[in-house]
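Student: Take a look and give me a structure for this.
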Amino acid sequence: MLKVGMSNIIELEIPVTSESDSNAKCTNTNKVSYTNADIQYNDFFKRYLYGNRPCIVRGSITENWKSVSEWISDGRPHFSYICQKFGNMKVPVANCDEKYYNVQKKSDIQLSDYLKYWQNYSSKSHSDLPCLYLKDWHFTQDFPEENIYRTPKYFASDWLNEYYSAKTSIRDDYRFVYMGPKGSWTPLHADVFTSFSWSVNVCGRKRWLLFPPGEELCLQDRFGQLIYDATAPELQDEKKYPRYKELCSSEEIIQETGEAIFIPSGWHHQVWNLEDTISINHNWVNGCNIETMWASLKDNLMAVKKEVEDCKDMEGWDEHCQLILQAMFGMNYEEFYSFLTFIGNKRLDSLRENKLILLFGNWQLGRNHILFDLEQLKRVLITFIKDTDTRSLNFFKNLDNQPEQLIKEIEHYFV
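Tutor: The predicted structure follows:
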């Protein structure tokens, strides 16, 4: 038998069934809900993760977090402590005043220099200095021993970071610290891989502007380019943005200190810091949105193939498209297959050998949850190996019957 602490297990009590069309427009399924941190995992899973619905979680999310006790003083960033402890690190900083293509221009600077700038910027009431925002700092990767937060149980089933944290060939993950002064912001976007995201304010407050899947089409110009700032007056120009008046659903919310926000797959969003703010953010994928990730991967390959269609007769064109896909999307078909098989084999090993699957935050997967993961993974794997683009690639031709064998092993647990 698996011997685990029952309070640390995340489990699904009953089979999950679809409660709504997560892409439905202009319905109450597109409204941001508020829930408390005492909601049962099974209820949160069905209502928000499987239903792809946004929500704010209030309550004891940051209770006992090291970042709250050590990084914050009198409700504001504890600049001297953070600088003394981590000041020698190079961190990625975006200039909120400088647009670079459709994002903000970034550079790496020393954290101690950024913290000095931040205090100076705040003391001068944001007048004559550029607005700089520390974003996407892989803090947990840089300081794995620090344990500055515990992943909330609702977000613990995280295939993406489970996979990248286990990889030795590259040093990467999708777990971040954000720090920025009042007025720093992030332009309109949807998250990498069409993933979920969660964010918790360690201190400060954020304003979020959310758009359900499909609404972003109304925020594109006549060339299909997404607007940089969803509040820009130029959206009213019908010649530039012919579909803006069709926009029928958006949500604006304020996230307070200590609250967690869940952003579902495909929801475009824009974010502002209303005060000096520090937050913990993850991008993540699991059994609820793995099909969405697969669909997004296919769509991005289609866009790549269309872009380089005039080179279609070149030798190795399919493989070349995969290289471009990797650069643009962050993953190609071979990497996606590696991702699926890693998750599948890890869960099969757990069932075969009664081995624990320990997740971020010291949470453990229950058996029903493991079976759900395998069922969702199997569905994607079946469509993946039947896909004509998959079958044209050299890596797949050399797999023999490995994918079919994995599917067969999964099906053994559903007889």
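Student: can we go C-alpha only for contacts and neighbour counts from here?
Tutor: Fine.
Student: Lys346: helix or strand, and which one exactly?
Tutor: Under the assignment given by DSSP states H and E, the secondary-structure element containing Lys346 is helix 333-353.
Student: one more to put side by side:
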Amino acid sequence: NGFWVGPVEMKLEDYFRYSDQAREERPLYLFDPKFAEKVPKLGLEYEVPVYFQEDLFSVLGHERPDYRWIIIGLAGSGSSFHIDPNSTSAWDAVIKGSKKWVLFPPDLIPPGVHPSPDGAEVACPVSIIEWFMNFYITTKTWKKKPIECICKAGEVIFVPNGWWHLVINLEESIAITQNYASRSK
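Tutor: Predicted coordinates:
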């Protein structure tokens, strides 16, 4: 069974072999929504934090959209600006490493990001590193600034419904993330 690494499926041992040798600006990022089906023990190795246990999507059973992922990435890998799908909120627990997060509230589109009028498609024509080099500094002069933080191993971050967010691994990192829908939004 392979894991999803970008657009390709790869055995975990092959991903780790790649990660030992990779020296590129945009390293591949393992982001797999079926990890618990592929390795059931992994799905049982954690509990959903108490604050995030109400999940209205759970009533859908097997029809539920993808909602949890294991994420493994090298320093410099990550996820460019997006809003999580299906009006969900999310939590992300860092198991190993550290991640820098930059979050913008729903009414504040990050510079360099171009959503379609309905918000269904998002174009961010630059890499995460290019975004930090070309746009990040401009946000420092804004009256309404983004929220930024670094999450380290053992820490959990909450991403509210509708918030733009970018994540970059500051070092080789492993995390579990899960989307959910609650009455409190």
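Student: Give me the TM-score for this pair.
Tutor: Structural agreement between the overlaid chains, expressed as a TM-score with TM-score structural alignment, normalised by the length of the second structure, amounts to 0.80; 174 aligned residues with a CA RMSD of 2.9 Å.
Student: Give the other helices and strands that the helix holding Lys346 of the first structure contacts.
Tutor: Applying 3 or more CA pairs under 8 Å, 6 or more residues apart in numbering; DSSP states H and E, one finds that helix 333-353 of the first structure contacts helix 159-166, helix 367-386, helix 402-411.
Student: any idea how far the shortest one is from the chain center?
Tutor: Relative to its chain's centre, helix 159-166 of the first structure lies at 12 Å (CA atoms, centre = their mean, to the nearest Å).
Student: Average offset of the helix or strand that that helix is followed by relative to the second structure?
Tutor: Note on helix 159-166 of the first structure: by DSSP H and E, the next helix or strand toward the C-terminus is strand 175-180. Superposed on the second structure, strand 175-180 of the first structure shows a mean distance of 0.7 Å to its aligned residues (mean CA distance after the TM-score superposition for the first structure).
Student: and whichever helix in the second structure runs longest, which stretch of the first structure?
Tutor: The helix that spans the most residues within the second structure, counting by DSSP state H, is helix 12-21. Following TM-score structural alignment, the aligned partner range for helix 12-21 of the second structure in the first structure is 111-120.
Student: Look up the average distance of that stretch to its aligned counterpart in the second structure.
Tutor: Compared with the second structure, stretch 111-120 of the first structure is 1.4 Å away on average (mean CA distance after the TM-score superposition for the first structure).
Student: mind putting the helices and strands packed on helix 333-353 of the first structure in a markdown table, mean neighbour count and distance to Tyr133 of the first structure included?
Tutor: Rendered in a markdown table, the data for those read as follows (neighbours: other CA atoms under 10 Å; distance: least, CA to CA, whole Å):
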| stretch | mean neighbour count | distance to Tyr133 of the first structure |
| --- | --- | --- |
| helix 159-166 | 18 | 24 |
| helix 367-386 | 18 | 36 |
| helix 402-411 | 15 | 44 |
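Student: Out of those helices, the one nearest Asn283 of the first structure is which?
Tutor: Closest to Asn283 of the first structure of these, according to CA to CA: helix 159-166, at 7.8 Å.
Student: Show me what the closest one is packed up against.
Tutor: Short answer (3+ CA pairs under 8 Å, 6+ apart): helix 159-166 of the first structure packs on strand 277-284, helix 333-353.
Student: circling back to that earlier point, any buried residues in the match of helix 12-21 of the second structure, and which?
Tutor: Leu111, Ser112, Tyr114, Leu115, Tyr117, Trp118 (16 or more other CA atoms under 10 Å).
Student: Over in the second structure, find the residue span the helix holding Lys346 of the first structure aligns onto.
Tutor: Residues of the second structure offer no counterpart to helix 333-353 of the first structure, counting by TM-score structural alignment.
Student: what's that helix in contact with?
Tutor: Contacts of helix 333-353 of the first structure with the rest of the structure, by CA atoms under 8 Å, 6 or more residues apart in numbering, involve 159, 163, 297, 322, 355-357, 367, 370, 374, 377, 381, 390, 395-396, 406, 409-410.
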